[in-house]
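Peer 1: below is the structure, and that's it, no one-letter string:
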């Protein structure tokens, strides 16, 4: 596994811990935007592949996640998280001036990355969305309705088996002390609803190349709901790869080598252009 180092930034709501997988002379910068309840450290294998491909890779732990500050898994405003990711991009720009930047967002990170592209797309070379929370995602509304009916958000943690057909992925997730295994929090659910609407109304990303990767057996973020959002977000430069039988984390799936090959071919095309 490639060496990594940490940066500590002052984020919008406290200390932000950022992992960097460095490259001495990168062709490009990749910002990896992790999903709900997890942390950037789960993307070490992806970072290894990107570094070998010529990238300097940066991944922040979002507020309330991993080793960053904040009450666990509480995100009151995703606009603040987008601002935090932009602060990381500025660190990367300072270290590697003139290098093209791509953002790779998974799940909740796909929602953050989509909004990032709407706000800061002029500074991006490409956007990659993996199992993105975008479009029609019913989970927040359903959990909030149950909270209204019963007085609290139901404790329904992520089922590790829903992540990948590889049982080692689920076992590692279940044993990871930096992963949150408890219930979702009301402020975060409310923020999801607001930001899904904001992205839906925020317009497309124009000519920015977009790669969409999704498993057709994703039960956490179903394919059909994401398609609505991805097609609305894309300005027309959309490449999609839907993987038969794959679950939520396509970068950790049993056919991950195929997925990573698709990612690198897409990035090669972007960099060549």
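Peer 2: Noted; the coordinates are in hand. Because the structure is predicted, anything quoted here is derived from the model rather than measured. Numbering: from 1, shown residues only.
Peer 1: going forward, measure contacts and count neighbours with C-alpha atoms only.
Peer 2: Fine.
Peer 1: can you give me the helices in the stretch 101-250 of the chain?
Peer 2: Using DSSP state H, counting those that start in this stretch, the helices assigned to the stretch 101-250 of the chain run over residues 108-120, 139-150, 167-175, 186-201, 223-233.
Peer 1: among those, which is the most enclosed?
Peer 2: Of all these, helix 108-120 has the most neighbours on average by mean count of other CA atoms under 10 Å, namely a mean of 24.
Peer 1: same for it, what does it pack against?
Peer 2: Where contact means 3 or more CA pairs under 8 Å, 6 or more residues apart in numbering; DSSP states H and E, helix 108-120 is packed against strand 28-33, helix 78-95, strand 101-106, strand 126-130, helix 186-201.
Peer 1: any chance of the helices of the stretch 101-250 of the chain in TSV, plus distance to residue 265?
Peer 2: Below are these laid out as TSV (distance: least, CA to CA, whole Å):
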stretch	distance to residue 265
helix 108-120	20
helix 139-150	33
helix 167-175	25
helix 186-201	27
helix 223-233	20
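Peer 1: now for those, which one comes closest to residue 73?
Peer 2: The closest of the helices of the stretch 101-250 of the chain to residue 73 is helix 186-201. By CA to CA, the value is 7.3 Å.
Peer 1: residues contacting that closest one, please?
Peer 2: Helix 186-201 has contacts (CA atoms under 8 Å, 6 or more residues apart in numbering) with 73-78, 111, 114-115, 118, 134-135, 140-141, 143-144, 153, 229, 232-233.
Peer 1: against that first model, consider the following:
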């Protein structure tokens, strides 16, 4: 099983390999979750030629650490950057999409400044504390935010305000859905929306400019 040394101990990561992937998506789960919860999601993306790598946060899944103390947001971002470096070493030519749910979404936003080659960002269940006016997305970077209208853990209104202030951030809302979109009845539609968006980002990146 693959591991690396993280900010708070030995961390486990999981890879769902795809032959000649169009893109690779680094998945950062939410609090209390681990990569074992995302086989369905990863396999569905794999069918669309998107390879998924996922990280078990410190204290979750097969990673070392205290489940009640996964680390500061900066430590979590450092762990995400370590995994991104491993992905880059293995798949240097694939477009890298960084994605996360809840705490993972906050981690992805924090790590973004140190990921200059990131092709896009996918956020689900983004916490209100992460969607602050200071959380600015680099100009031109494609970002997809997905959120349940009935999310009680992270109410949607602050996310609507945050995405509305960003030039390249799109928001997709799901009625009759709460916080954990990939484990709710809408999961298939959410997964399909993510796959379609990633493929669009890759297509835009390789499109030859008109002279």
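Peer 2: The structure has been received and is ready for your questions. Keep in mind that what you see is a predicted model, and the values were worked out from it rather than measured.
Peer 1: about what we covered before: which stretch among the helices of the stretch 101-250 of the first structure comes nearest residue 211 of the first structure?
Peer 2: From the helices of the stretch 101-250 of the first structure, taking CA to CA, the stretch that ends up closest is helix 223-233, at 9.6 Å.
Peer 1: residue 88 of the first structure pairs with which position in the second structure?
Peer 2: Mapped onto the second structure by TM-score structural alignment, residue 88 of the first structure lines up with residue 83.
Peer 1: quick one: residues contacting its match.
Peer 2: For residue 83 of the second structure, the contacting residues are 13, 26, 55, by CA under 8 Å, 6+ apart.
Peer 1: which parts of the one helix or strand residue 188 of the second structure maps to are buried?
Peer 2: Per DSSP states H and E: residue 188 of the second structure is located in helix 187-206. Across helix 187-206 of the second structure, burial judged by 16 or more other CA atoms under 10 Å covers 187-188, 190-191, 194-195, 197-199, 201-202.
Peer 1: just to check, residue 58 of the second structure is in contact with residue 67?
Peer 2: Yes: proximity of residue 58 of the second structure to residue 67 meets the contact threshold set by CA atoms under 8 Å, at 6.9 Å.
Peer 1: between the two, tell me which one has more neighbours.
Peer 2: residue 58 (27 against 15; other CA atoms under 10 Å).
Peer 1: which residue in the first structure lines up with that one?
Peer 2: Per TM-score structural alignment, residue 58 of the second structure is aligned with residue 63.
Peer 1: map residue 94 of the second structure onto the first structure.
Peer 2: Per TM-score structural alignment, residue 94 of the second structure is aligned with residue 99.
Peer 1: with residue 189 of the second structure instead?
Peer 2: By TM-score structural alignment, residue 189 of the second structure lines up with residue 258.
Peer 1: residues touching its match, list them.
Peer 2: By CA under 8 Å, 6+ apart, residue 258 of the first structure lies in contact with nothing.
Peer 1: what's residue 40 of the second structure aligned with over in the first structure?
Peer 2: Aligned partner of residue 40 of the second structure by TM-score structural alignment: residue 45.
Peer 1: if you count contacts, what does the helix or strand encompassing its match end up packed against?
Peer 2: Using DSSP H and E, residue 45 of the first structure sits in helix 44-52. Contacts defined by 3+ CA pairs under 8 Å, 6+ apart place helix 44-52 of the first structure against strand 14-21, strand 55-60, helix 256-272.
Peer 1: measure how buried residue 43 of the second structure is and give me the count.
Peer 2: Close neighbours of residue 43 of the second structure, defined as other CA under 10 Å, add up to 17.
Peer 1: once you drop chain neighbours, what's closest to it?
Peer 2: Nearest residue to residue 43 of the second structure, sequence neighbours excluded (CA to CA, 6 or more residues apart in numbering): residue 16, at 7.3 Å.
Peer 1: likewise residue 71 of the first structure?
Peer 2: In space, residue 71 of the first structure comes closest to residue 64 once its chain neighbours are excluded; the distance is 5.1 Å by CA to CA, 6+ apart.
Peer 1: mind listing what that neighbour touches?
Peer 2: By CA under 8 Å, 6+ apart, residue 64 of the first structure lies in contact with 70-75.
Peer 1: what do you get if the cut-off is 10 Å, keeping everything else the same?
Peer 2: By CA atoms under 10 Å, 6 or more residues apart in numbering, the contact list for residue 64 of the first structure reads 13-14, 16, 36-39, 70-75, 180.
Peer 1: try residue 124 of the first structure
Peer 2: Applying CA under 10 Å, 6+ apart, the residues near residue 124 of the first structure are 29, 100-103, 116-117, 208-209.
Peer 1: also residue 122 of the second structure?
Peer 2: Contacts of residue 122 of the second structure (CA under 10 Å, 6+ apart): 25-27, 97-101, 105, 108-109, 142-146, 169-170, 194, 197-198.
Peer 1: just give me the match in the first structure for it.
Peer 2: So, by TM-score structural alignment, residue 122 of the second structure is matched to residue 128.
Peer 1: wait, residue 268 of the first structure touches residue 55, no?
Peer 2: No: counting by CA atoms under 10 Å, residue 268 of the first structure stays clear of residue 55, with 11.5 Å between them.
Peer 1: where's residue 6 of the first structure relative to residue 213 of the first structure, distance?
Peer 2: 28 Å (CA to CA, to the nearest Å).
Peer 1: which one's more surrounded, those two?
Peer 2: Comparing residue 6 of the first structure with residue 213 by neighbour count (other CA under 10 Å), the higher total belongs to residue 213, at 25 against 13.
Peer 1: give me the element residue 65 of the first structure is part of.
Peer 2: Judged by DSSP H and E, residue 65 of the first structure forms part of no helix or strand.
Peer 1: ok, it touching residue 18?
Peer 2: No: with contact defined as CA under 10 Å, residue 65 of the first structure does not reach residue 18; the gap is 11.4 Å.
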